[in-house]
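Colleague: coords please:
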Amino acid sequence: MTDLTTTGSGRGNPAPQDWNPFSRACPSRRLLDSIGDKWAILILLALEDRPLRYGEIEHTVDGISQKMLSQRLRTLTVDGLVNRTAHTEIPPRVVYDLTDLGRSALPALRGLYEWTVANMSRIAEHRTEA
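Modeller: Okay, the predicted model is just below:
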């Protein structure tokens, strides 16, 4: 079994096995914070099938505020998961789509989404018993 609590070598850019989210000093925690957020997950899944404009994402991800959508899109863009393309036309048009890196996260996010939908009834039962 792999020891998940050890830290990496600390030399230069760590090799993939050296990133350790269990360590408080590991920068991978910031990534987990950003992609583990419900809004980020829903935005990434919304972009799964095709590029979308800001308003289309806002409509698809029901309940997200404009401020939260802007923040999450900015973070996902900085992390390299989403492309933001501004088209120079009148009126201006901005389109968001997944990068290859963002697309590589979809199987895990889709799995979490499907698990949530499949088990929500059972979770709701436990919540009413508590």
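
Colleague: make it CA atoms for all contacts and neighbour counts henceforth
Modeller: Noted.

Colleague: could I get the full set of helices for this protein?
Modeller: 28-35, 38-46, 54-60, 66-78, 100-129 (DSSP state H).

Colleague: which one of those helices lies closest to residue 93?
Modeller: helix 54-60 (9.2 Å; C-alpha to C-alpha).

Colleague: tally of neighbours for residue 101?
Modeller: Residues within reach of residue 101, counting by other C-alpha atoms under 10 Å, total 12.

Colleague: if I look at it, how far off is residue 128?
Modeller: Per C-alpha to C-alpha, to the nearest Å, residue 101 is found 39 Å from residue 128.

Colleague: second input sequence below; structure requested for side-by-side comparison:
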Amino acid sequence: MRVVLQRVKSASVTVEGETVASIGEGLLLLVGVGREDGEAEAGWLAEKVASLRIFGDEQGKMNLSVRDVGGEVLAVSQFTLLADTRKGNRPSFIRAADPERAEPLFEYFCERLREAGVSSVKTGVFGAVMDVALVNAGPVTIVLER
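Modeller: You can find the predicted model right below:
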């Protein structure tokens, strides 16, 4: 399972011209579920995301988590994060889980974020073509993998 985490001032997801989710200060998460992933990986990553200290404290030092600052999370499923580009010029997505397996794990990941104390967890539309907009704060972008 792979998560690209971006600290944002705001982020939103639009599907077919309609905004389906938006957040203020917090994290935009692009989440890729692999064929071999299970609840253990999803749970570990959810706790890591909730606990990662990447927000500034009173001195401006990265010392607070999204949970500490009461930030929001916008999670977007993105199977292309599992692309294999080692051979040729067309990415292979064979390592990505099929939608029937990926969607429940993605939902489990989001639920575990809530259980870990993230007060607001919003999502895009699983499997849809989405326009994702964000104002990256910092910028801070981190890749997490389990």
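
Colleague: just give the TM-score of the two.
Modeller: Once superposed, chain against chain, the TM-score is 0.26 (TM-score structural alignment, normalised by the length of the first structure); 56 aligned residues with a C-alpha RMSD of 4.3 Å.

Colleague: most tightly packed of the helices of the first structure?
Modeller: Counting by mean count of other C-alpha atoms under 10 Å, helix 38-46 has the highest mean neighbour count of the helices of the first structure, with a mean of 20.

Colleague: name the helices or strands packed onto that helix?
Modeller: helix 54-60, helix 66-78, helix 100-129 (3 or more C-alpha pairs under 8 Å, 6 or more residues apart in numbering; DSSP states H and E).

Colleague: now the closest residue to residue 19 of the second structure other than its chain neighbours: how far from residue 63 of the second structure?
Modeller: Spatial nearest neighbour of residue 19 of the second structure, chain neighbours left out: residue 13 (5.7 Å); criterion: C-alpha to C-alpha, 6 or more residues apart in numbering. Going from residue 13 of the second structure to residue 63 of the second structure by C-alpha to C-alpha gives 28 Å.

Colleague: and for residue 141 of the second structure?
Modeller: 16 Å.

Colleague: same check on residue 19 of the second structure?
Modeller: Counting by C-alpha to C-alpha, the gap from residue 19 of the second structure to residue 63 of the second structure is 32 Å.

Colleague: residue 30 of the second structure now?
Modeller: On the measure of C-alpha to C-alpha, residue 30 of the second structure and residue 63 of the second structure end up 23 Å apart.

Colleague: ok, residue 3 of the second structure next?
Modeller: Counting by C-alpha to C-alpha, the gap from residue 3 of the second structure to residue 63 of the second structure is 21 Å.

Colleague: likewise for residue 131 of the second structure?
Modeller: Counting by C-alpha to C-alpha - residue 131 of the second structure and residue 63 of the second structure are separated by 31 Å.

Colleague: and what of residue 56 of the second structure?
Modeller: In terms of C-alpha to C-alpha, residue 56 of the second structure sits 6 Å off from residue 63 of the second structure.

Colleague: next one: residue 132 of the second structure
Modeller: Taking C-alpha to C-alpha, one finds residue 132 of the second structure at 27 Å from residue 63 of the second structure.

Colleague: against residue 121 of the first structure, how distant is the closest residue to residue 35 of the first structure other than its chain neighbours?
Modeller: Among residues not flanking residue 35 of the first structure along the chain, residue 41 sits closest, at 6.2 Å (C-alpha to C-alpha, 6+ apart). Between residue 41 of the first structure and residue 121 of the first structure the distance, using C-alpha to C-alpha, works out to 21 Å.
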